[in-house]
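Chemist: Any chance you can model this:
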Amino acid sequence: MPVRPAVSEAELEAHLHGICFKTGPPRLIGVELEWLLHDTRHPRCPVAPDRLHEAADALRALPLTSPLTFEPGGQLELSSLPATSLTECVEAMSADLALVRPALLARGLGMAGHGHNPWHAPRRVLHDPRYDAMEAYFDRWGSAGRHMMCATASVQVCVDAGHEEPGPLGLGRRWLLAHLLGAVLTAAFANSPTSEGCPTGYRSTRQAVWSRMDPDRTLAPPQGSGPRDAWTRYALDAPVMCVRTENGSWDAPEGLTFREWIRTGTPRPPTKEDLDYHVTTLFPPVRPRGHLELRMIDAQPGDAGWVVPLAVTAALFDDPEATERAYRLVKPLAETAGQRPAPRNPLWRRAARRALTDPELHTAAVGCFAAAQEALPRLGASPRVRAAVAEFAERYVARGRCPADDYLDAPRAAEHALVPEKESP
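Modeler: Next up, the predicted model:
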């Protein structure tokens, strides 16, 4: 690793301000999809690591437009390139999935959309210095970190940060909207009610896992100040997970915050590159990466279940009328949330456990979905996308249900939890 010059605390604060919130009129949308991989004939049995590695090599040879990576437990992740419209984003990701699915099926592997692995205990198949350090770090708080790394999957929607002016599409409003709407999205798309074959008492076990991890890097920043200042303090005051080295382990002194690392220069002076890497080890429910990365949505069932959370979120953030309606619907939820940050406040806990059986969250979800449905034609959404959102709203939201309820209602549903829809061995 090349040696780079150390920088001052002021320079690093300015660097965070510049890279984490790139403002302007919202115009780009993106999505990151994670999937659990399983054997199509024996879905309950863990897939051998060598099969996962062989599959990864085959997928990387495909002409995909989306970058493809694998998570520590072997979860597949596709990250779309920034798209200028919802339709462009959906079409690009659908085209990539049309290549990935048959390539996996040819190797006896299928893709399943669940927020948390319903059958297998966490098992890491990727071993490198980053994940070794991450596992050791999170083990200080119990087993939740291993579940997060190896057993969870999500639909992460990325929206522009917004412009500097106040109003529905301004940065300050979008930052607050993301943290309140996040609980509604968690509840509406909850899809992880089981772990190792047993109900957990949560409809989103994935969200419950996140709420049990290191609070200094998984809770939302305080909402009392502007997004830039709040995030800068949050990032610099978070403990360092690892100090990268050329050789050996990437251990960091326990309790060392990045700000203390800057001030002490120990174990070596940090650089801008170290700060950029440090930010990738922070996992709040809304993470600024130039854009806003919404990280609270469970992976969804079916071949195209991911389209609905993407479309709804895009509509509620990028159509001014829908954004204003959504903000008015979720603003009263701030009182329920209280002073504790997401996802450890009462609102987010209710979203993870009760989902849309919670009357307050149900009312907000019904209104938000209605606003999104009205906005989708204005965004140029295709008839197929609009139909998928309407079907989801009728099947789940209007009835106070979420995908997790399908599994909880069916006595034998868990036996088939990993069998993908519309696929065969």
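Chemist: can we go C-alpha only for contacts and neighbour counts from here?
Modeler: Noted.
Chemist: and the nearest residue to Thr23 once chain neighbours are set aside, what is it in contact with?
Modeler: Leaving aside its chain neighbours, Thr23 sits nearest to His163 (4.7 Å; criterion: Cα to Cα, 6 or more residues apart in numbering). Residues in contact with His163, defined by Cα atoms under 8 Å, 6 or more residues apart in numbering, are Thr23, Gly24, Pro25, Pro26, Leu169, Gly170, Leu171.
Chemist: ok, now Thr205?
Modeler: Contacts of Thr205 (Cα under 8 Å, 6+ apart): Gly115, His116, Ser192, Pro193, Thr194, Ser195, Ala352, Arg353.
Chemist: What is the subsequent helix or strand relative to the strand or helix carrying the last one?
Modeler: This means Arg353. Counting by DSSP states H and E, the element that carries Arg353 is helix 346-354. Downstream of helix 346-354, the next assigned helix or strand under DSSP H and E is helix 359-375.
Chemist: Buried ones in that next one, by neighbour count?
Modeler: 360-375 (16 or more other Cα atoms under 10 Å).
Chemist: Between helix 346-354 and it, find me the angle.
Modeler: 90 degrees (axes from the mean of the first three to the mean of the last three Cα atoms, to 10 degrees).
Chemist: Is Val307 in contact with Glu91, as I believe?
Modeler: No. Val307 lies out of contact with Glu91 (Cα atoms under 8 Å); the separation is 10.1 Å.
Chemist: Which elements pack onto the longest strand out of those in the chain?
Modeler: For the chain, the longest strand by residue count, based on DSSP state E, is strand 29-39. The contact analysis (3 or more Cα pairs under 8 Å, 6 or more residues apart in numbering; DSSP states H and E) places strand 29-39 against strand 76-79, helix 86-105, strand 109-112, strand 154-159.
Chemist: for the stretch 51-200 of the chain, what spans make up the strands?
Modeler: 68-70, 76-79, 109-112, 154-159, 194-195, 198-199 (DSSP state E, counting those that start in this stretch).
Chemist: Output the ones you listed in JSON lines; the columns should cover distance to Arg295 and mean neighbour count.
Modeler: Formatted as JSON lines, these follow (distance: least, Cα to Cα, whole Å; neighbours: other Cα atoms under 10 Å):
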{"stretch": "strand 68-70", "distance to Arg295": "17", "mean neighbour count": "17"}
{"stretch": "strand 76-79", "distance to Arg295": "13", "mean neighbour count": "20"}
{"stretch": "strand 109-112", "distance to Arg295": "18", "mean neighbour count": "25"}
{"stretch": "strand 154-159", "distance to Arg295": "5", "mean neighbour count": "25"}
{"stretch": "strand 194-195", "distance to Arg295": "20", "mean neighbour count": "23"}
{"stretch": "strand 198-199", "distance to Arg295": "23", "mean neighbour count": "14"}
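Chemist: this one as well, want them side by side:
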Amino acid sequence: MPEATGTTAARSGEVLSEAGAEALVHGSCFRTGPPRLLGVELEWLVHDLDDPRVTVTPDRLEAAHASLPGLPVDALLTAEPGGQIELSSRPASSLTACVETMRADLAVVRSALRPHGLTLAGIGLDPWQSPRRFLREARYDAMERSLDRAGPAGRIMMCTSSSVQVNLDAGYEEPGPLGHVRRWQLSHLLGAVLLAAFAHSPAAEGRPTGWRSTRQLRWAEIGAERAGAPPLEAEPRAAWTRRALDAPLMCRRRTVGPWEVPEGTTFRDWLRRGAAGGSGPRREDLEYHLTTLFPPVRPRGFR
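Modeler: Below you'll find the predicted structure:
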């Protein structure tokens, strides 16, 4: 399959062909080269400082989040749908540098939350609170309605879960222990080990669930098409391209009206309808679609 080029893949604003979409995903998912940089994304639940079982009201969450912009931190601070706080580090040249920077940033954020009577909680799934949306945005409205089709797991994931996400370079193009194919396979294999080692969510809504990682259970319940891994025996670029285009659309962005799409519609369906004379997707629609897929290892292709 060809790399994404100006002749095979549409530029921003142009309607995509199916071949153009395949070329874009195939050519951008793995940026190969020396594996030098790493980073982390840390999601934290926000709990009452004195009693984590107390429900934090929307007003308290609003005030806490309003105090975060402008803090002297190196990481990017963002809010998750349930009011969780996420810190995304810059790429670092060593694990030590990354950890030290994030430790300092976390101290600043905790200090900012303390006057509001709040603190950060590093638990995979909130053991006490029921899911409740904090962010009211079109993206999350559509996400909630889409995931509701499979049951309550989507809302739980959106509003009461947190995680540590590790970002790594893909590795070299050629075969070998530092090649991107080997690192892709190892990342998936090590995921199960890391899950077992750090499982930390045995309860939900005040009751034991029987799982060491209830968070992982809820992620699995979202469905393999959106949250599962592509076949690992296949060539990684080709496997990810097929998975991405055959995954169900979560939403279709519109300036007016709801973002919902008919259940079961895939991105490839949208491409083919556009080729048949409908309103086809553009490059930015494909890029947005990729942000709605949550496999355990995500080939983002960042430089």
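Chemist: TM-score for this pair?
Modeler: For this chain pair, the superposition-based TM-score is 0.92 by TM-score structural alignment, normalised by the length of the second structure; 290 aligned residues with a Cα RMSD of 1.5 Å.
Chemist: before we move on, the earlier item: how about the helix holding Arg353 of the first structure, which residues of the second structure does it hit?
Modeler: Under TM-score structural alignment, helix 346-354 of the first structure corresponds to no residues of the second structure.
Chemist: Please apply the same query to stretch 45-54 of the first structure.
Modeler: Counting by TM-score structural alignment, stretch 45-54 of the first structure sits on residues 54-63 of the second structure.
Chemist: Excluding its own residues, what touches the matching stretch? List them.
Modeler: Val46, His47, Asp48, Gly83, His116, Gln129, Phe134.
Chemist: got a list of what the most centrally placed residue in the first structure touches?
Modeler: The centroid of the first structure falls nearest to Arg295 when counting by Cα atoms, centre = their mean (2.5 Å). Contacts for Arg295 of the first structure (Cα under 8 Å, 6+ apart) come out as Ser154, Val155, Gln156, Val157, Pro284, Pro285, Val286, Arg287.
Chemist: Would you tell me which one of those comes nearest to Leu33 of the first structure?
Modeler: Val155 (4.9 Å; Cα to Cα).
Chemist: Kindly provide the distance from the closest one to Val307 of the first structure.
Modeler: 9 Å (Cα to Cα, to the nearest Å).
Chemist: before we move on, what about Glu246 of the first structure?
Modeler: 41 Å.
Chemist: just Met111 of the first structure next, same as before
Modeler: Distance from Met111 of the first structure to Val307 of the first structure, by Cα to Cα: 16 Å.
Chemist: And for the aligned residue in the second structure for Thr271 of the first structure, the neighbour number?
Modeler: If you follow Thr271 of the first structure across to the second structure using TM-score structural alignment, you land on Arg282. Arg282 of the second structure has 20 neighbours, counted by other Cα atoms under 10 Å.
Chemist: what's the nearest residue to Arg282 of the second structure if we skip its chain neighbours?
Modeler: Val15 (4.5 Å).
Chemist: could the helices and strands packed on strand 29-39 of the first structure go into JSON lines alongside distance to His17 of the first structure?
Modeler: Shown next, in JSON lines, are these (distance: least, Cα to Cα, whole Å):
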{"stretch": "strand 76-79", "distance to His17 of the first structure": "24"}
{"stretch": "helix 86-105", "distance to His17 of the first structure": "28"}
{"stretch": "strand 109-112", "distance to His17 of the first structure": "38"}
{"stretch": "strand 154-159", "distance to His17 of the first structure": "18"}
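Chemist: Select, out of these, the one closest to Pro43 of the first structure.
Modeler: strand 109-112 (8.6 Å).
Chemist: In the second structure, which residues correspond to that closest one?
Modeler: Using TM-score structural alignment, the partner range for strand 109-112 of the first structure is residues 118-121.
Chemist: Pull the residues that contact that stretch.
Modeler: So stretch 118-121 of the second structure is in contact with Trp44, Leu45, Val46, His47, Asp48, Leu49, Ala64, Arg110, Leu113, going by Cα under 8 Å, 6+ apart.
Chemist: quick one, what contacts the fifth one?
Modeler: Under the criterion of Cα under 8 Å, 6+ apart, the contact partners of Asp48 of the second structure comprise Val54, Thr55, Val56, Gly117, Leu118, Thr119.
Chemist: preserved in the first structure, out of those?
Modeler: For the contacts of Asp48 of the second structure, the subset whose aligned partners also touch in the first structure (both residues aligned by TM-score structural alignment, their matches' Cα atoms under 8 Å) is Val54, Thr55, Val56, Gly117, Leu118, Thr119.
Chemist: In this model Pro52 seems to touch the fourth one, though I could be wrong.
Modeler: No. Taking Cα under 8 Å as the contact criterion, Gly117 of the second structure and Pro52 are not neighbours in contact, 10.8 Å apart.
Chemist: List of residues touching stretch 353-370 of the first structure?
Modeler: Counting by Cα under 8 Å, 6+ apart, 183-188, 190, 201-205, 208, 312, 316, 322, 325-326, 329-330, 333, 350-351, 393, 397-398, 400-402 sit against stretch 353-370 of the first structure.
Chemist: Can you say which of these are buried?
Modeler: Buried among those (16+ other Cα under 10 Å): 183-188, 190, 202-205, 208, 312, 316, 322, 325-326, 329-330, 333, 350-351, 393, 397-398, 400-402.
Chemist: In the first structure, what residue corresponds to Gly191 of the second structure?
Modeler: By TM-score structural alignment, Gly191 of the second structure lines up with Gly182.
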